[in-house]
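Trainee: I'd like to go over a predicted model; first the sequence, then the structure.
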Amino acid sequence: MADITRKTKRYPSDLTDEEWERIAPLMPPLNRRGRKRATDFREIINALRYLVRSGCGWEMLPVHFGPWQTVYWWFRRLERFLF
């Protein structure tokens, strides 16, 4: 399914491939220790863009983006850099 979602945009707020190529180097690197990320970081950014554009609450986030708690955790981590 991940390959299919890369070829199509599910929501108008999803990043295009060109946009992702520009911001991917700015994302936090993988931790050398510990487990791998279960949620793709591009989906985290897509979820944050969806939240801003739609104005929905965290619990109303579509399941395609992964657990809302994960998206919220990354939002709290990234807000230091964004704001």
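Mentor: Sure, I can see it.
Trainee: C-alpha from now on. contacts and neighbour counts both.
Mentor: OK.
Trainee: Check the protein and tell me which residue is nearest its centre.
Mentor: residue 44 (1.4 Å; CA atoms, centre = their mean).
Trainee: For the residue nearest to it when sequence neighbours are not counted, grab the count of nearby residues.
Mentor: Closest residue to residue 44 apart from its sequence neighbours, by CA to CA, 6 or more residues apart in numbering: residue 71 at 5.6 Å. As a burial measure, residue 71 scores 22 neighbours (other CA atoms under 10 Å).
Trainee: what about the residue nearest to the centre of the chain, is that helix, strand or coil?
Mentor: helix (DSSP: H, G, I helix; E, B strand; the rest coil).
Trainee: okay, now the one to match up with it:
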Amino acid sequence: MLEPLLPKGARAGRPPVWPRRRLIDGIRFRVRTGVPWRDVPVEYGPWGRIYDLFRRWQRNGTWHRILSRLRALAEAKGPVDPQARERLHPHRLSRNTPPIQGKCPEVSLLQHPLVT
């Protein structure tokens, strides 16, 4: 589902050492758990490479395009259940609680049920 939205590798040459899917899983692990980048398990790849991919896609708008596409898919499925937010985010105690400042939309994107 996300493959058409991801940037294509334009460079010819040596194949990547770490598969992109594994690096994306590392980004999702970091976002889901909230650990520092340096504490992402090595099984996802080197933390510097994972962080580099995250920042590169953040700067070039890839995360924004993916989020827009996922929102469009969700809206096409019909109205959203009003209690869905509470089910997806049980840590939110009140609807009146303001969102955490500085949280980028990429974080909510990676926790989206269509991404998992």
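Mentor: Now that the structure is in, tell me what you want to look at. These numbers come from a predicted model, not from an experiment.
Trainee: Now which residue in structure 2 aligns to residue 38 of structure 1?
Mentor: Aligned by TM-score structural alignment, residue 38 of structure 1 pairs with residue 17 of structure 2.
Trainee: Map the residue nearest to residue 44 of structure 1 across to structure 2 for me.
Mentor: So residue 71 of structure 1 corresponds to residue 50, using TM-score structural alignment.
Trainee: quick one: contacts for the residue nearest to residue 44 of structure 1?
Mentor: 44, 47, 48, 65 (CA atoms under 8 Å, 6 or more residues apart in numbering).
Trainee: Could you report the distance from it to residue 7 of structure 1?
Mentor: As for residue 71 of structure 1, its distance to residue 7 of structure 1 is 22 Å (criterion: CA to CA, to the nearest Å).
Trainee: Which residue is the nearest non-sequential neighbour of the aligned partner of residue 50 of structure 1 in structure 2?
Mentor: Using TM-score structural alignment as the criterion, the counterpart of residue 50 of structure 1 in structure 2 is residue 29. Leaving aside its sequence neighbours, residue 29 of structure 2 sits nearest to residue 40 (CA to CA, 6+ apart; 7.3 Å).
Trainee: thought that neighbour was touching residue 26?
Mentor: Yes. Using CA atoms under 8 Å, residue 40 of structure 2 makes contact with residue 26 at a distance of 6.7 Å.
Trainee: the more surrounded of those two?
Mentor: Set residue 40 of structure 2 next to residue 26 and count neighbours by other CA under 10 Å: residue 26 wins out with 25 against 21.
Trainee: for that one, helix, strand, or coil?
Mentor: Strictly by three-state DSSP, residue 26 of structure 2 counts as helix.
Trainee: can you pull out the helices in structure 2?
Mentor: 20-33, 47-60, 62-76, 84-88, 105-110 (DSSP state H).
Trainee: List just the one of these that sits closest to residue 5 of structure 2.
Mentor: Among the helices of structure 2, helix 62-76 comes nearest to residue 5 of structure 2, with 6.1 Å by CA to CA.
Trainee: How far off centre is the closest one?
Mentor: 12 Å (CA atoms, centre = their mean, to the nearest Å).
Trainee: can you count the residues close to residue 39 of structure 1?
Mentor: 13.
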